[in-house]
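A.B. asks: for reference, the sequence and a predicted model appear below.
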Amino acid sequence: MNFKVKNLGLLNQAEIEIGDLTILCGENNSGKTYAVYAFYGFWRLFNENITELILRHKDSFIQKEKNIFAIEEAKFIQIHANLKNEMNKLYKNKLAKVLGGNADIYKDAKFELSFEILNYEKIFKQKNFFFNVYKKDENIIFEFFDRDDLSSQNIHLFLVYLIIRRLFYRHQINIISVERTGIAMFYSELNISRNNILAGLTQNNQGNIIDNINNYIQKVSRYPLPITDNMSLINDISIVTNQKSFIVESKNNEILDLLWQIVGGKYIINDYGLQFATDTKQKILQKHKTINIQQTSSSVKSLFLLDLYIRFQAQKGDILIIDEPELNLHPKNQILLARLLVMLVNIGIKVFISTHSDYILREFSSCICLKNVSDENLKNLKEYNKQMQLDANKVRAYQTIKIRDEITTESVKITQEDGIFMDTFNDIIREQNRNQDKIYEQILKSQS
């Protein structure tokens, strides 16, 4: 799976292949966040775009009997072949919704995602609880099972929706935006605001309520979709925390213990809002200090959405995007966080980050090199475990560069022996060392 962008904010062009771990580095104002958000938006709006495609193609499916529909095989193959292009075209018109701002800003922008579509022949081998699929004469036949909860008016559209959905392997996608610190801090205020909005809407007469909802949506649409999604997640936190991630269900204590080590306590949602108990792992005891999230450190606020994802949301096959995972973290915790992200990759979660952190990048390299250590010798490295060994083939790394006043991306060399070769940090470190040497030289001259 890879995506290409052109004229997306400050990013003139880029092509990025998504690995199990994807890293995007570069200077400030080089378009990294635009690229990350655009990729997120495609999967986030998947259902919305699929619905539009259904409306385009529904008339190609002809009802033969009560529960049997047919389509010419040639038409079905053509629909299947064009799906990626159609999805990309539909999504281009949604970039303003994803990135925020006026649509005119993105009139020259291009986004194209190449992704996996179910092989045409495999459609006949897929197990499905709703319909059987088989070939007959020159048609594809869909024999729909009886469903009491579907009326005759919507059964047609529902079937077409299922058919087109079955053609895709869809990733569940989650994002932790760089604005997460403020979103966590204003948890209570967000809930108050939501309740006030709902109260205001319900006080209107029935004839105006739809207009009021539309007006409200237009007001908040200036914010990028990842930010509004993070805000919605906070608003739905009582529902989210009633679930369990597959990490918790499988009792992966190595990941949970490392998460606790980074966070340094336990987040609590109660009648007082969002609180944090320092040094708490499970039960809150009298010795543990509990404080409101507004009074916590910036690192505690920054880590809240990651903690929420790992404990309550994570499922195998997810894509987790984090914009600047190092935000507000001490270098020690940046290193631990890099190990945690590697562990997530190794249990089946794709991770995509944009970062400025040399600590995180170097630790990824260490985890790649760690793969060369035998199980026996790994025991001598107390800081690491087998879940932190990273296969270089799973990693894709990119840095933004400026060529003749245009910003683009280039892939970065990665080897199993030496890890990741990222010049964007190494050049700065070497320059800093040279400057330090020059300063010491002038100190010595000044003292002579």
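C.D. replies: Cool, the structure landed.

A.B. asks: hey, let's count contacts and neighbours off CA atoms from now on
C.D. replies: Will do.

A.B. asks: separation between Ile79 and Val160?
C.D. replies: 12 Å (C-alpha to C-alpha, to the nearest Å).

A.B. asks: so those two - more neighbours on which side?
C.D. replies: Val160 (22 against 16; other C-alpha atoms under 10 Å).

A.B. asks: now do the helix or strand containing the more buried one: which elements does it pack against?
C.D. replies: Using DSSP states H and E, Val160 sits in helix 155-166. Counting contacts by 3 or more C-alpha pairs under 8 Å, 6 or more residues apart in numbering; DSSP states H and E, helix 155-166 packs against helix 46-57.

A.B. asks: now what about the helix or strand following the helix it packs on, what contacts it?
C.D. replies: Downstream of helix 46-57, the next assigned helix or strand under DSSP H and E is strand 62-65. Strand 62-65 has contacts (C-alpha atoms under 8 Å, 6 or more residues apart in numbering) with Phe69, Ala70, Ile71, His156.

A.B. asks: where does the third one land in three-state SS?
C.D. replies: What it means is Ile71. Using DSSP: H, G, I helix; E, B strand; the rest coil, the secondary structure recorded for Ile71 is strand.

A.B. asks: any idea how far Phe142 is from it?
C.D. replies: From Ile71 over to Phe142 the distance is 9 Å, taken as C-alpha to C-alpha.

A.B. asks: more neighbours: the two, which one.
C.D. replies: Phe142 (23 against 20).

A.B. asks: before we move on, the earlier item: pull the most distant pair out of the contacts of strand 62-65.
C.D. replies: Spatially, the most separated pair among the contacts of strand 62-65 is Ile71 and His156, at 12.6 Å (C-alpha to C-alpha).

A.B. asks: all strands of the stretch 1-150 of the chain, in order?
C.D. replies: In the stretch 1-150 of the chain, the strands defined using DSSP state E, counting those that start in this stretch lie at 2-8, 11-17, 21-25, 62-65, 68-72, 110-114, 131-136, 139-144.

A.B. asks: tell me the buried residues in the helix ranked longest in the chain?
C.D. replies: The residue-count maximum for a helix in the chain (DSSP state H) belongs to helix 423-447. Using 16 or more other C-alpha atoms under 10 Å as the test for burial, helix 423-447 gives Thr424, Phe425.

A.B. asks: ok, now stretch 62-82?
C.D. replies: Asn67, Ile68, Phe69, Ala70, Ile71, Glu72, Glu73, Phe76, Ile79, His80.

A.B. asks: tabulate the residues you listed (JSON lines), appending distance to Leu10.
C.D. replies: Compiled in JSON lines, these are given as follows (distance: C-alpha to C-alpha, whole Å):
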{"residue": "Asn67", "distance to Leu10": "52"}
{"residue": "Ile68", "distance to Leu10": "51"}
{"residue": "Phe69", "distance to Leu10": "48"}
{"residue": "Ala70", "distance to Leu10": "48"}
{"residue": "Ile71", "distance to Leu10": "45"}
{"residue": "Glu72", "distance to Leu10": "46"}
{"residue": "Glu73", "distance to Leu10": "45"}
{"residue": "Phe76", "distance to Leu10": "40"}
{"residue": "Ile79", "distance to Leu10": "35"}
{"residue": "His80", "distance to Leu10": "34"}
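
A.B. asks: included below, for side-by-side comparison, is a second structure:
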Amino acid sequence: MQIRIRNFGPIKSFDLDLSKKFTVIFGKNNIGKSYSTSVTYLILKNLMKFGYEKLDANLTEFGESFRESFYATYEDIGNLTNRFSQKGMKLVLCTDALELTIESDGKKLLFHNVATAGNKLTGSPDISHIHYLPASRSGLYQALSAFSQIFAELSRSRGFLKKKVDIPSIPEPVSDYFLGLSAIRKRETEDDNEILRLVREMEKNILKGEVHFNEETKQMVYTPCHTDLSLDMSLTSSMVSELSPVVSYLKYIVASADGTSIIFIEEPEAHLHPETQVRLMEIFAELVRANVRIVMTSHSSYMFNKMNNLILDKKIDPETTGTVVFKHTDEGSVGTYVSTDELGADDENFLDVAEKLFNEKLELVEKLDTGERAE
């Protein structure tokens, strides 16, 4: 399955190959990485609601459901035209059996150009569950947690309110993320569960403590190793608070799920020391081998280089791994798959910066040396 994105916000073009089990998207800030992952999430989420095999018979229902998700996420779709070329947005869902084009006339979404090659969607990804972990996970979680408590108080005090309370809209991927954490329930899992083993490894070797869910307060709490403390996320380090939602999703949701899960995660390296970033990439590689699909965005050269080392070490399969680099053009950003083989992925994102810094260092050393000789 492939999702083609054209003239969507800052993006000129990007084709996301969902046959890959591990997709890593690199690029500069404000270039469209989040646009690409959020709209892909919405398409997949609504596809899964009706079942891949039944989509050709449920296109009307899919269209209504996708429109609702889309409008909840992007309030003014008129602003989603290519901001550089002013061309209209186009999203194309392609499988071996169906091609569906979604466009905008500036006011509403239009669905057309449906071509069916059979009565069953072949080539669809084997995915049963989908999750989205946005950037600034900790801040969003704490803010929305506080907001939900305020809203509960307002609801109880409804009789005393004299004016309507307007609640700001929240993009659907973000609200899904928060609702997923809020709905956590402890479930029985097998002792030999590979995902739980990786969670325990993250807690022991990275977080140096355990993340668990307080059934009474419905909040995540952190217990440092060798203590009986239960710390709210606001009282933990930035590293702990950013990784705790990842751990919680894996521990309480993904580990007990039947079938394959796909996780979209933005900037997992945020607030992490380079050593921790490297270890996290190792964990991601093991999760993929444990049948968890991952689509992640990143700015980290450490994670990029570790990914290449894991490919060389045969712990990441280059055949099922997609490495994407977004680059600016005059008509918007273009996301391109770079060559990825048994030697790793071509360094088209970080090499220029590293080379520039190295040359700058040589120039400064030469300048310093020349100045010392002049004295």
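C.D. replies: Sure, I can see it. Just so it is clear, the structure is predicted and the values come from calculations on it, not from any experiment.

A.B. asks: TM between them?
C.D. replies: Remark: TM-score between the superposed chains equals 0.78 [TM-score structural alignment, normalised by the length of the second structure]; 336 aligned residues with a C-alpha RMSD of 3.5 Å.

A.B. asks: who's in contact with the nearest residue to Asn29 of the first structure once chain neighbours are set aside?
C.D. replies: Using C-alpha to C-alpha, 6 or more residues apart in numbering and skipping the chain neighbours, the partner closest in space to Asn29 of the first structure is Leu10 (7.0 Å). Shown in contact with Leu10 of the first structure (C-alpha under 8 Å, 6+ apart): Asn29, Ser30, Gly31, Ile407.

A.B. asks: which helix or strand contains Gln142 of the second structure?
C.D. replies: Going by DSSP H and E, Gln142 of the second structure is part of helix 137-156.

A.B. asks: could I get the buried residue list for that helix?
C.D. replies: Arg137, Ser138, Leu140, Tyr141, Gln142, Leu144, Ser145.

A.B. asks: tell me the first helix or strand C-terminal of it.
C.D. replies: helix 172-182.

A.B. asks: what range in the first structure does that following helix sit on?
C.D. replies: Taken onto the first structure by TM-score structural alignment, helix 172-182 of the second structure occupies residues 225-235 there.

A.B. asks: mean distance, the matching stretch to its aligned residues in the second structure?
C.D. replies: For stretch 225-235 of the first structure, the mean distance to aligned residues of the second structure following superposition is 1.9 Å (mean C-alpha distance after the TM-score superposition for the first structure).

A.B. asks: quick one: buried residues of that stretch?
C.D. replies: Leu225, Pro226, Ile227, Thr228, Asp229, Asn230, Met231, Leu233, Ile234, Asn235.

A.B. asks: same check, this time on stretch 7-19 of the first structure
C.D. replies: Buried-residue list, stretch 7-19 of the first structure, by 16+ other C-alpha under 10 Å: Asn7, Leu8, Gly9, Leu11, Asn12, Gln13, Ala14, Glu15, Ile16, Glu17, Ile18, Gly19.

A.B. asks: which among the residues you listed gets closest to Gln172 of the first structure?
C.D. replies: Out of the buried residues of stretch 7-19 of the first structure, the member with the shortest distance to Gln172 of the first structure (by C-alpha to C-alpha) is Ile18, at 14.6 Å.

A.B. asks: hmm, Val36 and the closest one touching each other?
C.D. replies: No - in this structure, Ile18 of the first structure is not within contact of Val36 by C-alpha atoms under 8 Å, at 11.1 Å.

A.B. asks: what is the burial count for Leu252 of the first structure?
C.D. replies: Not Leu; residue 252 of the first structure is Asn. With other C-alpha under 10 Å as criterion, Asn252 of the first structure counts 12.

A.B. asks: how much space between it and Gly265 of the first structure?
C.D. replies: 18 Å.

A.B. asks: and Asn29 of the first structure, by the same measure?
C.D. replies: 34 Å.

A.B. asks: give me the more crowded residue out of those two.
C.D. replies: A count of neighbours by other C-alpha under 10 Å puts Gly265 above the other of Asn29 of the first structure and Gly265, at 21 against 12.

A.B. asks: contacts only, for that one.
C.D. replies: Phe276, Ala277, Thr278, Asp279, Thr280, Lys281.

A.B. asks: just the element for the first one, please.
C.D. replies: With secondary structure defined by DSSP H and E, Phe276 of the first structure is part of strand 273-278.

A.B. asks: find residues that contact each of Ile71 and Phe142 of the first structure.
C.D. replies: Residues touching both Ile71 of the first structure and Phe142 (C-alpha under 8 Å, 6+ apart): none.

A.B. asks: can you give me the helices for the stretch 201-350 of the first structure?
C.D. replies: 206-220, 225-235, 237-240, 246-249, 253-263, 298-308, 331-346 (DSSP state H, counting those that start in this stretch).

A.B. asks: save those as JSON lines, and put in distance to Asn433 of the first structure too.
C.D. replies: Below are the helices of the stretch 201-350 of the first structure laid out as JSON lines (distance: least, C-alpha to C-alpha, whole Å):
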{"stretch": "helix 206-220", "distance to Asn433 of the first structure": "46"}
{"stretch": "helix 225-235", "distance to Asn433 of the first structure": "38"}
{"stretch": "helix 237-240", "distance to Asn433 of the first structure": "47"}
{"stretch": "helix 246-249", "distance to Asn433 of the first structure": "42"}
{"stretch": "helix 253-263", "distance to Asn433 of the first structure": "30"}
{"stretch": "helix 298-308", "distance to Asn433 of the first structure": "29"}
{"stretch": "helix 331-346", "distance to Asn433 of the first structure": "19"}
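
A.B. asks: out of the ones you listed, which gets nearest to Ile197 of the first structure?
C.D. replies: That would be helix 206-220 among the helices of the stretch 201-350 of the first structure, by C-alpha to C-alpha, at 8.7 Å.
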